[in-house]
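# sequence first, then the predicted structure:
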Amino acid sequence: MSTTSSITLFQILVCMFFVTTSAYSNSSNIHYEAFFNCLSKTSHSHIPIYLPNTSSYNSTLISSIVNPRFSTPKASKPHLIIQPLNESQVLAVVICSRKHKFQVRTLSGGHDYEGLSYTSNQKLPFVMLDLINFHSIKVDIKRETAWVQAAATLGQLYYNIAKKSPVHAFPAGLGPPVGVGGHISGGGYGALMRKYGLAADNVIDARIVDVNGKILNRKSMGKDLFWAIRGGGAASFGVVLSWKIKLVRIPPTVTVFTVTKSFEQGAIPLLHKWQYIAHKLPKELALLTWLRKQNSTREVSFIALFLGKSNQLLQIMNESFPELGIKREDCIEMKWVQATLYFFQLPYNGSLSSLLDRNPTRRYHFKSVSDYVTKPIPESALQEMWRRASEVDLPYISFIPHGGRMSEISESEIPYPHREGNLFSYLMK
């Protein structure tokens, strides 16, 4: 299926409703009574709703905003925050929002970097459809699948998989508080993607509410819409209620390491060589790098996840990247679920309960940009990047290697075309 022919007229119309509804009256002229009457008639049950003049509105909104850049007085705010309790109430919200000319912004975890799930730059009336109550996870180890509702977090998913099996996982992101709904709909990359691809590559079914307020699954939505929601931003096409995902197999023991180099220790030459190596390593090894400020100085950290034991990892590193100087004492063997805590810099030797925490450990104002690299960046350019990063208050730049399974999947398989030929992606934050 080519990417140019996969968006149909139906999907364009859906996108117009959920994202670019035509202009209406401003907020001062909005009348809620007709909207509430519609909800009452359509859902036949009480729906939790917060209006701007109610006491719980601000606390509910602020708790949903991960990036405080969008919690300023100038930021646009939803005219209503709606937290449906069941699927029929979601249908009612979609139907009545369309009827009464409200945009719908869907929130599962609130981690989208541009605040698209709780703001609007179009100055049009919108409701925030907060799926906070949709966090059920049903793991079927026998079939190696799971149904995950949209507002479940990655940490909750990892926790529930680990409870059922020590040799199963799901290839998704490094942030446990991130909501599954938006993460998968944008592609969803993480430390297992070189072995198993993106999170969206491992979706086998979904339940979505369309513009007409109907629940569709993979069969009833058709192949084009199912293609579009896996990496193309599902909120543009409807409201994802849940994903059915394929679990992947991992060994009972994985190995991690973090080695940090300063400028004086050759961080830039090592980062330059990393570009030629990381995408060619065995699929079982993801070697990420972070350029970050630590104690007012810049450092480059090399962080690895290897699906196997430390002796195998040491052999690979000594053969492929001896300049990094990895030693046995640098390597830590653990379970995969512990590694999900390790990568988020959380304690990993004790209880796994921190995976269940929806609240991020840090909230700070940020602006992010990212891109994909097809040719190695010259060492001189990396030196300049280092210099400029030292001059500004830039928390970090992360480099995520591609290759492996990522190069084997067709660029048109899902709406994520960055496959073969991409060495790595980077994120400046």
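Great, that's in hand. Residues are numbered from 1 along each chain as shown.
# switch to C-alpha atoms for all contacts and neighbour counts from now on
Will do.
# quick one: secondary structure of Asp224?
helix (DSSP: H, G, I helix; E, B strand; the rest coil).
# just Ala34 next, same as before
Look at Ala34: counting by three-state DSSP, its state is helix.
# put this next to the first one:
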Amino acid sequence: MASSRIMALAMLVISSFFFLSAHASSDSFLRCLSGSIPSQLLFTQTSPSFGSILASSVRNPRFLTPATVRPLCIVTVTNASHVQAAVVCGRTHGVRLRVRSGGHDYEGLSYRSARADAPPFAVVDLARLRSVRVTRGSPATAWVDSGAQLGELYYAIGKVSDRLAFPGGLCPTVGVGGHFSGGGFGMLLRRHGLAADQVVDALLVDAEGRLLDRNTMGQDIFWAMRGGGGGSFGIVLSWRVNLVAVPPKVTAFNVKKTVQEGAVDIVAKWQEVAPALPDDLLVRVIAQGQDANFQALYLGSCDALLPVMRSRLPELGVDRTHCKEMTWLQSVPFIYLGSGATVEDILKRNLSGDARFSKATSDYVRQAISRNVWADIFRNWLAKPNAGLMILEPYGGRIAGVSDSATPFPHRSGVLYNIQYMNFWGSAGEEAGRTGWVRDVLAFMAPHVSKNPRAAYVNYRDLDLGQNVVVSGGAGGNVTSFEAGRVWGEKYYKGNFRRLAMAKAQIDPSDYFRSEQSIPPIGNQLISTNVERVDHAE
């Protein structure tokens, strides 16, 4: 009994020591920040505006509950020196940083921790770094800050020329920083590939507070940051991208088919037709309830589109009444927001429906799923009262014409399409049933999707795939485990995960930029034994 009391007292003393140490570190970190960053840009938990700043770009209310592990403070930076100061103060005083651009991270890891015992951390919020500078030329390019939203980038491009575009995602409120970091694809993917494929330079603040560009960060880091996920290699302030050519008029359509109208048969056929269509045409599917909505963007006229649809997918019944000819810029709000939306709508920082309770995950399909399975999906899964939706994005074309190792994004050759499973709900009480549907349908789909590994898309982040484990590291520190990271990392990156870990060891060997699914640094011994194999693969 006496020994138990002594042990309990010792544990209390140790816990108190670490609590006081953490508290002292937090105080010294905040004092350090206040010496380098204007007070109006710094919001601590006691600041009156802390709650509103935190919520300003939280897209999922699941991560705004009282139980959410929140940051020590939020730094709303306006220039590179503020970011550098945050990194230096954080490293000096033992406070880690998370980085938020648009707040669309599906697990909220850009502004919260998923672990109740997380040490203090701060958020660097990039929302005030949002300029877009378009330069016409050959090639035409743009510098876009990480805090800009896709809609702001698209609007700036479209106002310069109706013959220029950028191949990013559909949702206009998605932040550029996170989107580019994970790859980024949308309606132009079959003609122009990923957003990350068009990145030609970037400005990065590393874990030492240095401001680096493509030349000074080195080839391996530049490779890693174009698809290797956000929050692992440093804080990207701005990206230089090549813009792509589009005709002055494009054609879009939305055609909805019910199960009674043959949706099951059309989706089953779509699987093999859509990835083999001309590269200028993308037809995706949103399956919800007993409906399949076919959304398309064609880089050409209705007159040229109709013969293609009649010969390749006549069952869809596309005719002239479905065609909407417009500029590429006008197609962005039309496809995502509906026919009544204007191009100015994509400049809004928040859209109706942005902030909804949600859960999502993803799959890749390499062999067409049988018609009977699709019938089962519509009958037994999409018809459930708590069902969500499935978004099917066809690949092929340009995205498949790039080597799987050219960027960290490996889902290229041989992929028919990506599936995103999503569910939304209106109150916390619905969470169990709604998230249960996502997990259950994912389990049902296992025999029908990619295997070894079962692949997923990092921009549809899902902590159910695995989380990092911290282990002892060199020089008395600790780092996240490479082996534990492989559990989730090879699903996102396949064979590129090891090279990402090697790049992490180059630029952030102490693993300062760390989250539940950040890239771990691989050990020096493993680096030396694997460099030759990676070089030969290139």
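Ah, there it is. Since the structure is predicted, the reported quantities are computational estimates derived from the model, not experimental observations.
# which one in structure 2 is aligned with Leu355 of structure 1?
With TM-score structural alignment as the criterion, the equivalent of Leu355 of structure 1 in structure 2 is Ile346.
# ugh, typo on my part, it should be Met385 of structure 1
Met385 of structure 1 maps onto Ile377 in structure 2, by TM-score structural alignment.
# neighbours around its match, how many?
18 (other CA atoms under 10 Å).
# likewise Leu288 of structure 1?
21.
# contacting residues for it?
Applying CA atoms under 8 Å, 6 or more residues apart in numbering to Leu288 of structure 1 gives the contacts Phe302, Ile303, Ala304, Ser398, Phe399, Ile400, Pro401.
# most neighbours among the residues you listed, please name it.
Pro401 (30 neighbours).
# what range in structure 2 does stretch 229-238 of structure 1 sit on?
Mapped onto structure 2 using TM-score structural alignment, stretch 229-238 of structure 1 covers residues 225-234.
# quick one: end-to-end distance for the matching stretch.
9 Å (CA to CA, to the nearest Å).
# related to what we said a few turns ago, surely the match of Met385 of structure 1 is within a strand?
No: counting by three-state DSSP, Ile377 of structure 2 falls outside a strand, being helix.
# quick one: it and Ser352 of structure 2, what's the gap?
For Ile377 of structure 2, the distance to Ser352 of structure 2 - CA to CA - is 29 Å.
# what sits against Phe170 of structure 1?
With CA under 8 Å, 6+ apart, Phe170 of structure 1 has these contacts: Tyr158, Leu192, Ala199, Lys246, Leu247, Val248.
# who touches stretch 308-317 of structure 2?
Val255, Lys257, Ile266, Lys269, Trp270, Val273, Leu277, Val318.
# now do stretch 63-83 of structure 1
Taking CA under 8 Å, 6+ apart as the rule, stretch 63-83 of structure 1 contacts 27, 47-52, 57, 61-62, 109-111, 113, 115, 118-121, 123, 125-133, 360, 363-366.
# and what of stretch 217-228 of structure 2?
180-184, 196-197, 199, 204, 214, 233, 406-409, 493, 500, 503-504, 507.
# pull the number of nearby residues for Asn524 of structure 2.
Using other CA under 10 Å, Asn524 of structure 2 has 13 neighbouring residues.
# for the nearest residue to it once chain neighbours are set aside, what is the enclosing helix or strand?
Once flanking residues are discounted, Asn524 of structure 2 sits nearest to Ala505: 7.9 Å by CA to CA, 6 or more residues apart in numbering. Assigned by DSSP states H and E, Ala505 of structure 2 falls within helix 497-507.
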